[in-house]
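Participant: Have a look at this prediction, sequence included:
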Amino acid sequence: MSAWPDTLRTGPLREWPGTLSTQRRPAPFSAGLTDTLRILDREIYNLVDTRAQQDSAELLIAIPAGAFRRDGKPYANARAEHPGVIFSLDSRHGHLSYPCDTFTTWQDNLRAIALALEALRKVDRYGVTRHGEQYRGFLELEATAVPASFSSWSAAHEWLADTYGYEYRAGDHEQARGLLRLGQRKSHPDLGGDTELFQRVSLAEAKLREAGLL
């Protein structure tokens, strides 16, 4: 079983930002997903410098929402509609976004991103740049395929209360956690829920986790 890092959130990719490649090729490398995730986890660690940023890394895969487990990770046998993936995170250099659909599987495209991040970091190691200039070309590529995140855990809490018909009690951590559990049950596609609502609940969960409430 692949060891998904705690630093990485995953979710379904609803829309590709642009035109998908029609001439994909086999990857020039061969490695398991576990090794790719290990590299990615290390690169996330090296790109961020605050706990909030550590929780901001996100991977979008073209897998239906119903093929994700309750912990937000895809089932091992989940099938992607296409191999394109988008990896994004809030780094010390700004918000970075890396779409890739060059190769024939989403796992290989994710590895390509992980190896690219590793290579970009080595540019700094050898003193070629001093201020992360090598990342600038990726600052304007936004992963717009998912709903906007919440500005704070209280905003996520208030949305959960409004969505599920409860009186919002500001600052009530226990109510926020209870509403999140309710939202996860009601919105999960495996239980008859709505895909877009499930994505929004997942963003609320990420914000509560970022605040240390989960």
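Facilitator: Happy to help now that I have it.
Participant: When you work out contacts or count neighbours from here on, use the C-alpha atoms and nothing else.
Facilitator: Noted.
Participant: got the buried residues for stretch 24-36?
Facilitator: 33, 36 (16 or more other Cα atoms under 10 Å).
Participant: now that stretch: how far from the chain's centre is it?
Facilitator: With Cα atoms, centre = their mean, to the nearest Å as the basis, stretch 24-36 stands 20 Å off its chain's centre.
Participant: mind checking the end-to-end distance for it?
Facilitator: Its start and end residues considered, stretch 24-36 measures 20 Å (Cα to Cα, to the nearest Å).
Participant: mind checking the SS state of the spatially closest residue to S97 that is not a sequence neighbour?
Facilitator: Excluding the flanking residues, the one nearest S97 by Cα to Cα, 6 or more residues apart in numbering is S88, at 4.2 Å. Put simply, S88 is strand when judged by DSSP: H, G, I helix; E, B strand; the rest coil.
Participant: mind checking how far S88 is from E15?
Facilitator: S88 sits 15 Å away from E15, going by Cα to Cα.
Participant: Looking at the two, which is more packed in?
Facilitator: Taking S88 and E15 together and counting by other Cα atoms under 10 Å, S88 has the greater number of neighbours (23 against 12).
Participant: ok, second structure coming up, stack it against the first:
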Amino acid sequence: MKTELDLELEPIGEFPGRQRTAEERERANFSATLKDTLKLLKLELGVLRARDLVCGIDVRASDLRGDGLPSPSAVALSPAIVLMFESKYGFLKIGFDRFKRWEHNLRAIALHLQHLREAGVYGVGSNGEAYRGWSAVAPPPRPRKKKSPQSAPNPSPSATSKEREAAEFLAKHGGKTPNEILADAEAFGTAYRMASASLHPDRGGTHEDFVRLQRAVDLLKVRFP
């Protein structure tokens, strides 16, 4: 059954790894509505170009409503979550059951994806290394790198039309010129931080512009290996 996120909820299948016992699980030190969690998850999965989303929760099939969400009377047998989807890094399967409520475990996955995406702009795990522990198939191929330009700003750095278009979008919201963004890693990072703050949906931006920003960053960051 589908939610507004186009995320299919279904009874949990095989959990990757060992599940925690009830005594090992903790109370989450954060709170958020399921609606807010799905909003964040939609944002982060959009950046990963995720599709065919399936979320396994430990309920009976009869406990899921027509809109895909659990009915008010549904009782989870455990708080374990298994999130599966195709992504730009291949097929990923993420299982998590640290917290006592499944909603909090889903929130934790969304927050972790957010942290990985934010770290990736600096080149940490930029080729998908951070996601490979969740790969359910062969490791995804590494993106082809392009030759890095000189670190000093160049008035006319070599760039493809797609790179220049991405740099112009980033410059529009990031306080730097396209040439600075294309030629200098520090300028690129500064522009990303400013644009990310400006375009984030929680700060008045749109989901579409934020996803466009992340795709622009994915395209440009290979210039600075």
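Facilitator: Great, that's in hand. In this text the structure is predicted, and so the values were computed from the model without any measurement.
Participant: where does the TM-score land?
Facilitator: Overlay of the two chains. TM-score (TM-score structural alignment, normalised by the length of structure 1): 0.57; 135 aligned residues with a Cα RMSD of 2.2 Å.
Participant: what comes up buried for stretch 89-99 of structure 1?
Facilitator: For stretch 89-99 of structure 1, a neighbour-count test (16+ other Cα under 10 Å) marks 89-91, 95-99 as buried.
Participant: End to end on it, go ahead and measure it.
Facilitator: Stretch 89-99 of structure 1 end-to-end distance (Cα to Cα) = 12 Å.
Participant: how far is that stretch from where the chain is centred?
Facilitator: Remark: stretch 89-99 of structure 1 is offset 12 Å from the chain centroid, using Cα atoms, centre = their mean.
Participant: now do stretch 101-110 of structure 2
Facilitator: With Cα atoms, centre = their mean, you get 14 Å for stretch 101-110 of structure 2.
Participant: start and end residues in structure 1 for it, please.
Facilitator: Aligned using TM-score structural alignment, stretch 101-110 of structure 2 spans residues 105-114 in structure 1.
Participant: Name the residues of the matching stretch that are buried.
Facilitator: Using 16+ other Cα under 10 Å as the test for burial, stretch 105-114 of structure 1 gives 105-114.
Participant: Narrow the residues you listed to those in helices?
Facilitator: 106-114 (DSSP state H).
Participant: Between all of those residues, which two are separated the most?
Facilitator: Longest distance between any two of those is 12.4 Å, between W106 and A114; criterion Cα to Cα.
Participant: Serialize the ones in helices among the buried residues of stretch 105-114 of structure 1 to JSON lines and add fields for distance to A31 of structure 1.
Facilitator: Below are those laid out as JSON lines (distance: Cα to Cα, whole Å):
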{"residue": "W106", "distance to A31 of structure 1": "13"}
{"residue": "Q107", "distance to A31 of structure 1": "9"}
{"residue": "D108", "distance to A31 of structure 1": "8"}
{"residue": "N109", "distance to A31 of structure 1": "12"}
{"residue": "L110", "distance to A31 of structure 1": "11"}
{"residue": "R111", "distance to A31 of structure 1": "8"}
{"residue": "A112", "distance to A31 of structure 1": "11"}
{"residue": "I113", "distance to A31 of structure 1": "14"}
{"residue": "A114", "distance to A31 of structure 1": "12"}
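Participant: what about G17 of structure 2, how many residues close to it?
Facilitator: With other Cα under 10 Å as criterion, G17 of structure 2 counts 8.
Participant: which SS class is the residue most central in space within structure 1?
Facilitator: In structure 1, the residue lying closest to the centroid (Cα atoms, centre = their mean) is E58, at 1.6 Å. Per three-state DSSP, the local secondary structure of E58 of structure 1 is strand.
Participant: List the contacts of the aligned partner of it in structure 2.
Facilitator: In structure 2, the residue matched to E58 of structure 1 (TM-score structural alignment) is V54. Residues in contact with V54 of structure 2 (Cα atoms under 8 Å, 6 or more residues apart in numbering) are 7-10, 83-85.
Participant: what's the most distant pair in those residues?
Facilitator: Spatial extent of the contacts of V54 of structure 2 (Cα to Cα) is set by the pair E10 and F85 at 13.4 Å.
Participant: Can you give me the neighbour number for the residue nearest to the match of E58 of structure 1 when sequence neighbours are not counted?
Facilitator: Distance criterion Cα to Cα, 6+ apart; nearest residue to V54 of structure 2, sequence neighbours excluded, is E8 at 4.6 Å. Neighbours of E8 of structure 2 under the rule other Cα under 10 Å: 19.
Participant: Show me what whichever strand or helix holds E8 of structure 2 is packed up against.
Facilitator: Element membership of E8 of structure 2, judged by DSSP states H and E, is strand 7-11. When contacts are defined as 3 or more Cα pairs under 8 Å, 6 or more residues apart in numbering; DSSP states H and E, strand 7-11 of structure 2 packs onto strand 51-58.
Participant: Mean deviation, the strand it packs on versus structure 1?
Facilitator: If you overlay the two and look at strand 51-58 of structure 2, the average distance to its match in structure 1 is 1.1 Å (mean Cα distance after the TM-score superposition for structure 1).
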